[in-house]
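Participant: Fold the following and give me the result.
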Amino acid sequence: MQNPQKVQQAAAYIREHLSTPHEADTGIILGTGLGDWASSLSHTDVFPFESIPGYPRSTVQGHAGQLVAAEVGGHKIWLQQGRFHLYEGYSPAEVCMGVRTLAELGIKRLIITNAAGALNPQFDAGGLMLITDHINFTGTSPLIGPNHDAWGDRFPDMSATYSPQQAKLAMQVAEKHGIRLERGVYLGLVGPNLETPAETRAFRMWGADAVGMSTVLEVIAAKHMGLEILGISCLTNKNLPDCMEETSIEDVLNMAAASSGKLSALLSGILTEDA
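Facilitator: The predicted model follows:
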């Protein structure tokens, strides 16, 4: 379980070092290769992860590793460029350090994005998927250990983890901007190895539409703390068990970059429509 004092110290450090007050009700986590949108935003302060007390370091390609106090159309947000993964050797608590710090900073809504492999044969690489539900196949949880009652209940309900209201907003924005937005279930596993054909077939049989190595633990922590959650996957490759093609982190980054324009338009629309 996360050390609450550690999270509070991180949030206090960020508040103390802001050049101007930044009251934001939305936090956004950008996944692997999805950082281009951030460069287009106006911002007041940037905190490299290594400057924040108690924060892990992001060691993965495609992750800038910083927390940004930004603004979109007059709407203040916290933007986390990069995240922490179990496969980097971090504990579930460390993986969720960013989410919990954002909650301590006062956000009420979390928009979480990731790069994922498409399992649904009707989905295409380069597309976007609204996460309607998830399967936690990491074998762990950020809630293991003593519960911090100030954050949430010992046994948080997960029957409606992803906000129907935020999903409706995302679909409306996608339609308005002519963006095809699939809907599906995300399966999160540890990695860093990619899936075998047999695993891909099994995950699809379980009802998963996309697979990746992040998000599920962060969402559990966010739900525990009472945040409204919207999840979006950037589908960077297509997993078909009977005709698997090799892929690499470079392929994932290239496809994420190619589809970042659609994600940027969707995120900007969601924020300005809801401002």
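Participant: For the rest of this, base every contact and every neighbour count on C-alpha atoms.
Facilitator: Will do.
Participant: residue boundaries of the strands in the protein?
Facilitator: With DSSP state E as the criterion, the chain has strands at 26-30, 42-48, 66-72, 75-81, 109-118, 128-136, 181-188, 210-212, 228-238.
Participant: Now mean neighbour count too, for those strands, in JSON lines please.
Facilitator: As requested, the strands of the chain are arranged in JSON lines below (neighbours: other CA atoms under 10 Å):
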{"stretch": "strand 26-30", "mean neighbour count": "24"}
{"stretch": "strand 42-48", "mean neighbour count": "16"}
{"stretch": "strand 66-72", "mean neighbour count": "21"}
{"stretch": "strand 75-81", "mean neighbour count": "23"}
{"stretch": "strand 109-118", "mean neighbour count": "26"}
{"stretch": "strand 128-136", "mean neighbour count": "22"}
{"stretch": "strand 181-188", "mean neighbour count": "23"}
{"stretch": "strand 210-212", "mean neighbour count": "27"}
{"stretch": "strand 228-238", "mean neighbour count": "26"}
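Participant: a markdown table for these, including distance to Ser58?
Facilitator: Compiled in a markdown table, the strands of the chain are given as follows (distance: least, CA to CA, whole Å):
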| stretch | distance to Ser58 |
| --- | --- |
| strand 26-30 | 12 |
| strand 42-48 | 10 |
| strand 66-72 | 9 |
| strand 75-81 | 10 |
| strand 109-118 | 15 |
| strand 128-136 | 22 |
| strand 181-188 | 19 |
| strand 210-212 | 17 |
| strand 228-238 | 20 |
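Participant: One more sequence to fold, the one below, so I can look at both together:
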Amino acid sequence: MLEQKMSSLSFDSYEDCQATADWLLSRTKVRPTVGIVCGSGLGGLAEILKDPEVFKYSDIPNFPQSTVHGHAGQLVFGTLKGKPCVCMQGRFHLYEGYSIQKITLPMRVFKLIGVETVILTNAAGGLNQNYNVGDIMIIKDHINMPGFAGVNPLTGPNDERFGVRFPSMSDAYDRKLQQLAHDVASELGYSNFLQEGVYCVLGGPCFETIAECRMLRSLGADAVGMSTVHEVIVAHHARMRCFALSLITNKSVMEYDSQEKASHEEVLETGRMRAEKLEKLVSTMVARLEHNPSSQ
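Facilitator: A predicted model of the protein is given here:
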């Protein structure tokens, strides 16, 4: 019975991930130490890499394909501020129909190609009423709503070559990188729109109801979205440093007499509006990253 249950889970083995990593490494000379994941409307980060080498997700063995407007669906290798990087120009989500193990496969591939630090960006709805559209929120912690129902990327057999069976998540978001972000934002004059808070992930693809927004806010969430947390869990499990930013692209509707409605178009438009500053923040941080010995 247990074997039947395990066989029904859709996950890629260590060997599958290694095969994907080997395929990529055989086709590029870049040996990235930094992995960047671009959220909706934020794919421009990949476009500032020097000497880019681009691989479409559809060409990469074992990789799923991005189906969301605003996600280019390609892996880009290159250098950013002299640091070798790999950038996901578009990510995968539960609502696209993939298993949670499949949507986080790129994090394990990142680990196997040498990535030490993962920087993730997303577009999120602002639950904290002190946030404004266009604010950038440093994620200091998360609430994994799907995880409460047993939807976790670490479900299934654990391979110790990636990480331990029961990883701690109290330090999932690297505090030194959070401080670096604050320092860089201050130098760039971004402090007036930089926030720090808790991100809550939901399954999507619906935007949240008013009652759901009120509940999430009462639980301590400052922003809500449909990504990032699952990737962070897998990256942290594999001993990579994690840093994540949310671009607040809309204010969550909290009142029943409001005429406001969230839309994907608004998300993409806000991404375009703030993209240059977010790219500057991330690229300056990358330039100052140090070697992460704990990733070995």
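Participant: TM-score for these two?
Facilitator: Once the chains are laid over each other, their TM-score by TM-score structural alignment, normalised by the length of the first structure reads 0.96; 273 aligned residues with a CA RMSD of 1.2 Å.
Participant: Select, out of the strands of the first structure, the one closest to Tyr13 of the first structure.
Facilitator: With CA to CA as the criterion, Tyr13 of the first structure lies closest to strand 42-48 of the strands of the first structure, at 10.1 Å.
Participant: which helices and strands does that closest one pack with?
Facilitator: When contacts are defined as 3 or more CA pairs under 8 Å, 6 or more residues apart in numbering; DSSP states H and E, strand 42-48 of the first structure packs onto strand 66-72.
Participant: average distance between the strand it packs on and the second structure?
Facilitator: Aligned to the second structure and superposed, strand 66-72 of the first structure gives a mean residue distance of 1.0 Å (mean CA distance after the TM-score superposition for the first structure).
Participant: which residue numbers in the second structure go with that strand?
Facilitator: Aligning strand 66-72 of the first structure against the second structure (TM-score structural alignment) gives residues 74-80.
Participant: starting at the chain centroid, how far to the longest helix anywhere in the first structure?
Facilitator: Ranked by number of residues, the top helix in the first structure under DSSP state H is helix 249-273. Here helix 249-273 of the first structure is found 13 Å from its chain centre; the criterion is CA atoms, centre = their mean, to the nearest Å.
Participant: Which positions in that helix come out as buried?
Facilitator: By neighbour count on 16 or more other CA atoms under 10 Å, the buried set for helix 249-273 of the first structure is 252-257, 259-260, 262-264, 266-271.
Participant: what range in the second structure does it sit on?
Facilitator: With TM-score structural alignment applied, helix 249-273 of the first structure matches the range 264-288 in the second structure.
Participant: so Ile210 of the second structure touches Met254, yeah?
Facilitator: Yes - judged on CA atoms under 8 Å, Ile210 of the second structure makes contact with Met254 at a distance of 5.2 Å.
Participant: Comparing the two, which shows the higher neighbour count?
Facilitator: Between Ile210 of the second structure and Met254, Met254 has the larger neighbour count (other CA atoms under 10 Å), namely 19 against 15.
Participant: how close does that one sit to Tyr131 of the second structure?
Facilitator: Distance, Met254 of the second structure to Tyr131 of the second structure, using CA to CA, to the nearest Å: 13 Å.
Participant: quick one, what contacts the residue lying closest to Trp78 of the first structure once chain neighbours are set aside?
Facilitator: Nearest residue to Trp78 of the first structure in three dimensions, chain neighbours excluded: Gly27, at 4.6 Å (CA to CA, 6 or more residues apart in numbering). The neighbours of Gly27 of the first structure, taking CA atoms under 8 Å, 6 or more residues apart in numbering as the test, are Ile77, Trp78, Leu79, Gln80, Leu102, Ile107, Lys108, Arg109, Leu110, Ile111.
Participant: Show me what Gly27 of the first structure aligns to in the second structure.
Facilitator: Using TM-score structural alignment, the equivalent of Gly27 of the first structure in the second structure is Gly35.
Participant: Over in the second structure, tell me which residue corresponds to His43 of the first structure.
Facilitator: Aligned by TM-score structural alignment, His43 of the first structure pairs with Asp51 of the second structure.
Participant: likewise Arg83 of the first structure?
Facilitator: Arg83 of the first structure maps onto Arg91 of the second structure when the alignment is built from TM-score structural alignment.
Participant: Can you verify my assumption that that match contacts Gly39?
Facilitator: Yes - if you go by CA under 8 Å, Arg91 of the second structure and Gly39 touch, sitting 6.9 Å apart.
Participant: Look up the residues that both of the two are in contact with.
Facilitator: Joint contacts of Arg91 of the second structure and Gly39 (CA under 8 Å, 6+ apart) are His71.
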